[in-house]
Each structure stands twice: as structure tokens, then as C-alpha cells.
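# return a 3D structure for these sequence lines:
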Amino acid sequence: MPETPAPEVPEVFEPARLGPLTLRNRIIKAATFEGMSRGALVSDDLIAFHRRHAAGGVGMTTVAYCAVQPEGRTERNQIWMRPEAVPGLRRLADAVHAEGAAVSAQIGHAGPVANSRSNRVPSLAPVGMFNPQSMQMTRRATEDDIRRVTGAHATAARLAIEAGFDAVEIHLGHNYFASSFLSPRINRREDAYGGSLENRAKVARAVARAVRDEVGDRVAVLAKLNMDDGVRGGLRPDESVQVARWLEADGSVDALELTAGSSLLNPMYLFRGDAPVKEFAATFPQPQRLGVRLVGKRFIRAYPYEEAYLLETARRFRAALGLPLVLLGGITERATMDLAMAEGFPFVAMARALLREPDLIDRIKAEPATPSLCVHCNKCMPTIFSGTHCVLA
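The predicted model follows:
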């Protein structure tokens, strides 16, 4: 019998279909909170930020992050999706389109990661718990809260369409609202939303279903899903693979972007490289500043950096799913992009390397051997409080 030909490996700079959308290439600017919104609305700085990345050659840039409810913000100035936000979002979308790229809105609810002190309203979580970021207790989400937040995702997606966005990315990671329900460490409920994985996945599946029902095939729908919370007792890859299978079977998403870590408990599990404890401490007033300097290394842990550092875990998802997957984590070179394509990941997502060099994609396209100047110091991370940027650029 003749051998079955090997599947053709896509070229990273060729156009690619993502749901109903065609991207000019397979490279996505990953969501990185920009810290540039004012009054929970788009600013000129935010527009300029995404225009730079679009002009630099990415196929799509992701606006991060657009809260679906006011109590779901990680800080008070963060965008939350309401009619007043649409004009600014439309200006942003128009600016990105003018540079030839597509634009996605990352929508979600921060849940226990939300800063209740800044938002002046209690944060929501599966159970009441202490939030070390706001130094306050969260409120246990009621079934009415869950329904309200689920519906708010659909509304946010509709507003993104009204603003001219090409895609929405549902945030199901980092122990935000839906992710906190998935986590057996955080979700200690004993009702229909706790206990078994099937129960813990109800929020994530309902949110994705609500968004798909609202948008149909008018825009691409992605979800950012934790493969691993990176904490003892948290969501692990075997359970996350099953959640991904359910999302695929539900037909609610066009692609999954695979991520890891907990913004609440272990943020550096995603951001491999140096741990900028001193720089994070400097962003806080006293006495929190002293506290972060003294015990920050327990929370802001350093992990060794290597190219494609999430690939090994992501392979388990690739083997279990037919759904398009976006590989994230340590994508800075053409060789790594080609490796992702060869391993069956039709898209890659980049963040820190593009903060250092917004035009890196165009330069790699012109000269494949172009190296990234990112040194993975992670000192860009504390700048989210003052306008996200590379401190070395």
C-alpha cells in the first residue's frame, strides 16, 4: 500500500483562516495588559500601542484586557465593556486595520484577581477568600452572579463587533473568574459548580457558549485556557485536556490559546526568566512595598527561560484535539515559529519580544535569522502600572 503523505507544514508568513477570519500571517500579538486606558476607556496611547504592533507585521493584535463587568477589572482604569467604550474601541480597530492587521478583544472577568480596593466593589470568587493584591476578602459568587457574568460576556462580544473588531478572546486562564472555578484549589464549593471537573467546568463552558450564540460566525472566537495553574492543588494538564475536549465538542470556539500560571498564586509560571521582585515592590506604597521586598520571592518565583517552554505540555493538547491551537511562551525566533508549525500548531502568539521590538515580525520576514533582543528580564511586567513597555528599548 502506498504511504500516506505527511501533512503539509504551513508557512508562518502565509495567510491563514481562523474561524471566519483570514489573517495575513500566523503570528498573533498576545494580550498583555497595557496599563494605558483612562477612566475605563480607550486612550490615544492605547491606540498608538496597538498601531505600532500592527505596523510591525503581526497578523492580529490583542487588546488586553476588556472586563465584562466593572467589578471584574484588575484595576479601576481598565476598560470595561459598555456602550461608552465603543467609540474609542472603534478608533483603535480602525487604526489597526489601516496597518493591515486584524484586532481581537480579550474579554473576561478577573474574579478573585480583580482589585476590589481600586474598583470600590467586592471581587467575586467561587468562595470567600483573601486577595493579597487588594488586601481584602472576595465575595462568594451566587448563582445570580454567575448568570450575570455569563451574560455580560455575550454583551461584551456584541459590543466588540459594533466597534469593528475581528475576533474576541475569552479569558479562561490565570485564575480569573472562569479559571478560578476550574481550579480545585480555589473552588471549594459543594453545589452544582463545585466538586467534579464537570461541575467546575460549567462556568467556562457556559461563557463560551453564550459568546458563540451571540456572535455566530461574524467574528472569530478564541479562548485562552490554562493548561496548568502551576500551583499545588490547582488545575493540571489531564483535567485541562478534558475541558478543552468539551469546548471543542460544544463548538463554541474556533481556537484555543494555551497558557499557564495563576495571576493570584504564581504569576511567573507563565513568564519564564528573571523575577523582578525589586521592580514590583517599587510600584507599591509602604508598607506593601516592604512586604513585597521581604517575601516577594515566595510569590514572584523565577523559572528558567527556554524557547517554546510551554511546548512539551501543549503537545498533550495537540494529540487530543482537532481544534486549532495557538502556541504561546518563548516564541522569539523564526526557527521556533517553524517548529510550532511542524508540530501542528497553526498559530503562535508573542508578547515580551514585541514589547522590545514592535517591528520584529517584519524584520524576521525580511531576514529569517534575525535574533530577538529580548533578554527575558521581565522588568516590563511591573510597567503595567504606568504604561506597559520594555525598560531596555
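
# when you work out contacts or count neighbours from here on, use the C-alpha atoms and nothing else.
Noted.

# in stretch 284-297, what's buried?
Under the neighbour-count criterion of 16 or more other Cα atoms under 10 Å, stretch 284-297 has 289, 292, 296 buried.

# cool, and stretch 71-83?
71-82.

# chain center to that stretch: distance?
16 Å (Cα atoms, centre = their mean, to the nearest Å).

# quick one: contacts of it?
35, 37-42, 65-70, 85, 108-111, 113-116, 118-119, 121-124, 155-156, 159 (Cα atoms under 8 Å, 6 or more residues apart in numbering).

# quick one, which of those residues are buried?
35, 37, 40-42, 65-70, 85, 108-111, 113-116, 119, 122-124, 155-156, 159.

# how deep is A192 tucked in, by neighbour count?
Around A192 there are 12 other residues, counting by other Cα atoms under 10 Å.

# check which helix or strand the residue nearest to it when sequence neighbours are not counted maps to.
Nearest residue to A192, sequence neighbours excluded (Cα to Cα, 6 or more residues apart in numbering): N199, at 5.8 Å. Under the criterion of DSSP states H and E, N199 resides in helix 197-200.

# next, the structure of the following sequence, for comparison with the previous one:
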Amino acid sequence: MPPNSNPTGLPTVFTPGTIGPVTLRNRIIKSATFEGRTPNDLVTDELIAFHEEVAAGGAGMTTVAYCAVAPEGRTQGGQPWMRREAVPGLRRLTDAVHRHGAAAQAQLGHAGIVANSTSTGRPALGPGRRFNPMTFRFTKAATRADIDRITAAHGDAAVIAAESGFDSVEIHLAHNYFASSFLSPVLNHRRDEYNGSLENRAKVALGLLRAVRDRVGDRIAVTAKMSMDDGVPGGFWTDEAMVLAEWIDREGLVDALELTVGSSPLNPMYLFRGDAPVREMADLMPPVRKLGIRLIGKYQIKSYPYEPLFMLEQAAQIKAVVRNTKLTLLGGITDLDTMTTAMDAGFDFVAMGRALLREPGLPHRIQADATAKALCIHCNKCMPTNFFNTRCVLRPDTVGLLPSPAGA
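Predicted coordinates:
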């Protein structure tokens, strides 16, 4: 029998896998990449088509991103936020995904300091007051009342997701969004019970997870996207991530963890290995953000060489301390060899982002041809498009569809 196979003869990655009460047809998950297809904060036919294409392409589950739990929790205006008005559209989306045999997951979170307050028209909230050079505005320190409200909003959003037909919710604890910014010693300089020890800095993240689990129980799967490190000196690092993962695991707060790295405001390319498309990002920005990128882009938007399975070594450290929670490996998974390596290392699922933007049918192609390689070249020119209409600019059916530079 071939390595990493089973009595069916299929590679393990193409066999069913369970997350809580949900059984996926295979172990491949489309990771969250904001789609840019909701100009009025509600589901559109274009958003449904985006995820329907992923479902038809063979992924076991597709993740809708980004579903904010509150209006100010959006990274920018036009993103969906979870409220009763959104349910009919979300139900149409989940029904479409289910028709193709895939599961649907909603990524829930609050953008915190990552929010573009100019675009949302609301203050960006974080651990403290901080100047955002991209928007030329200051973030606002979240009060205890803000934290309580946002915590409760995560529970409410999870209920809405369940009522909308989602099989799973993914709670955003990464990239220095709201919960993750409290975890980071670089960003969290509060002088109250939410700063200091990791136990204090983790109160927001753990509170969000408890609120969600309390509200939905085992009706749907509960997962979280958790940073292993921010990629900045003095920030949240793997040693603390191991402790946090152990706490989450011990309390049974989630059914699975998807592991990631990077800081959207401080070091975004630490996650997106490969080329750094600074010029393309600046060209598509409104005037204020364009100026910000031109001034600080070459310092803030660094590039890191791409290599397959670039998060595996760190993720293995998290795996060593987790006993009951399933783990999803992200980063540099583009063919059967990398998928098999992840399965052999004991990971339960693999997640793919850019490769599925390039070709949503990649899972079917790999299953049909074990030697198939992804077409994605890690140029990262898909990154700037997520402000408008996320796509791979190299796909023949998207060439020429990039919008004109903002303000032109």
C-alpha cells in the first residue's frame, strides 16, 4: 500500500475528515481570503459564484471571509457584517456550496487596528491609541465595555452563521486583528488586566472563543485561525503560541486550529511568502493610502522567499502540545507531495489560499493526477485585488479585469 494511504487506496488527504459534528469529503480547506464582492455589506451573486467555483473544484470546505461581528470590525467598508439582514443571502451561499458536496465555513472576527476607519466611517479599536500610517488616523483604545460588546458579538455572529446554514465558524485570532493585537507585547501597552502576562493578554482571545462555544455548543464546528508569531521583534512568538494553544486545547474551546503567521499592520508579507507587490498595491489605493504605501511600503512590506511547507516547522511545535484539537496546516501546500508530508506529520487538514485563487479546480486535478503541480507562481499580485474583487491576475478569465487605480 502506498505511504499515507488507507484501505480505499486513496491518499489520506482525499479521504473524509471530521471537525466536530461535520464530516468533510476530503481534508482540503479553502482558507479565508477576503473576496471583495460585497459592495453593500451583503452577499452578492458574485460572492456566491466565487465559493461555488471552489466547491465545484473539489475542496472539502470553503471559508467565507471576512464576516465581521460588528460594523467597526470590518477591515474596510463594503465587507459583510453578521446581522439578521444578511441571513437570506448567506443561506443562498451555503446552499450553493452544499449542492457541490462541500462544506461552508464563515470566518468571524473583528479587525481592530487593521480596520480602515476612513473607509468604515467608524473608529478602529485596539489595545491602545496608535497612529496608522496607512490611513493617517489614530486607533482608539478599546474600553472594557467595547471588549464586552465585541465578545458578545462573536457569540451572536456564530448563531447567525448557524442559522444561515454554515457548517463551521472560524474565529480570527491572527494577524494582529482585534484579539491578536491584545496578544502582542509590541501593540499592547495597556495598564489594566488585559496586559502584562500572557494570561492577561489572552483574556480577549479566550473570551471570544468561550462566547462562541457557549452560544452554538456542538451544533456546528468551531475552529480558530491562530497566529504562531507576528514576525516582528518583541511581538507574539511561538513559545507563547504553544501555551495559548495548550489552553485552548485543554478547555475544548475549538474543534480545530488553523495555524498561521504574520501581522497585517506590521509585517504582512511574513505570511505571503514570495514577491512583494508594493507598486501594484500603491497603484490601486485611494490617495491617502497610496501616499502611505509609497512612504513606508519599502520598509513595512518586506519580501520573504517562498518555499514549500514554510510553516511546517513552527506548526509542528504547536502540534507537540495539542492533544485533542485537530490541526490544519497552511502555507506552501500546492501538490500531493506537500499534502502527504502534512498528513504524515500528523496534521488533520491542509489549507490552501493563493493556489485556489489561481485554479479553484486544483483539488480535482491533483486527485486525478498525483504528479500535478499548482499553477500559482507566488507573485502575490492577487493581494492588491482583495480591496476590490479578489482574483489571480494571471487567470485567463480575469486578465484585464483589474479596476483602474483609485482616484484616477
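
# pull out the buried positions in stretch 189-205 of structure 1.
For stretch 189-205 of structure 1, by 16+ other Cα under 10 Å, it's 189, 193-195, 197-205.

# ranges for the strands of the stretch 51-200 of structure 2?
Here the stretch 51-200 of structure 2 has its strands, by DSSP state E, counting those that start in this stretch, at 61-68, 103-109, 125-126, 130-132, 137-141, 168-173.

# of the ones you listed, which is nearest G346 of structure 2?
G346 of structure 2 lies closest, by Cα to Cα, to one member of the strands of the stretch 51-200 of structure 2: strand 61-68, at 19.6 Å.

# picking up where we left off before, distance of the residue nearest to A192 of structure 1 from T259 of structure 1?
The gap separating N199 of structure 1 from T259 of structure 1 is 22 Å, by Cα to Cα, to the nearest Å.

# do E367 of structure 1 as well
E367 of structure 1 is 29 Å from T259 of structure 1, by Cα to Cα.

# compare those two (neighbour count), which wins?
Shown here are E367 of structure 1 and T259; by other Cα under 10 Å, T259 has more neighbours (24 against 11).

# show the contacting residues for the more buried one.
173-174, 224-228, 270, 310, 328-329.

# kindly recompute the last result at 10 Å.
Neighbour list for T259 of structure 1: 172-174, 224-229, 269-270, 310, 313-314, 326-329 [criterion: Cα atoms under 10 Å, 6 or more residues apart in numbering].

# now, of those residues, which are buried?
172-174, 224-229, 269-270, 310, 314, 326-329.

# if we can go back for a sec, same for the helix holding N199 of structure 1, what does it pack against?
helix 177-182, helix 237-250 (3 or more Cα pairs under 10 Å, 6 or more residues apart in numbering; DSSP states H and E).

# packing partners for the shortest one?
Yep, that's helix 177-182 of structure 1 we're talking about. Using 3+ Cα pairs under 10 Å, 6+ apart, helix 177-182 of structure 1 is in contact with strand 124-125, helix 143-162, strand 167-172, helix 197-200, helix 202-215, strand 220-228, helix 237-250.

# could I get the ones you listed as CSV with distance to L339 of structure 1?
Putting those into CSV (distance: least, Cα to Cα, whole Å) gives the following:
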stretch, distance to L339 of structure 1
strand 124-125, 38
helix 143-162, 33
strand 167-172, 24
helix 197-200, 33
helix 202-215, 30
strand 220-228, 20
helix 237-250, 22
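
# ok, which of the ones you listed comes nearest F385 of structure 1?
strand 167-172 (20.4 Å).

# which residue numbers in structure 2 does that closest one align to?
Matched against structure 2 by TM-score structural alignment, strand 167-172 of structure 1 falls on residues 168-173.

# check the buried residues of stretch 284-297 of structure 1 against A319 of structure 1 and report the nearest one.
G296 (37.3 Å).

# what's the distance between the closest one and G72 of structure 1?
G296 of structure 1 is 25 Å from G72 of structure 1, by Cα to Cα.

# great, nothing more from me.
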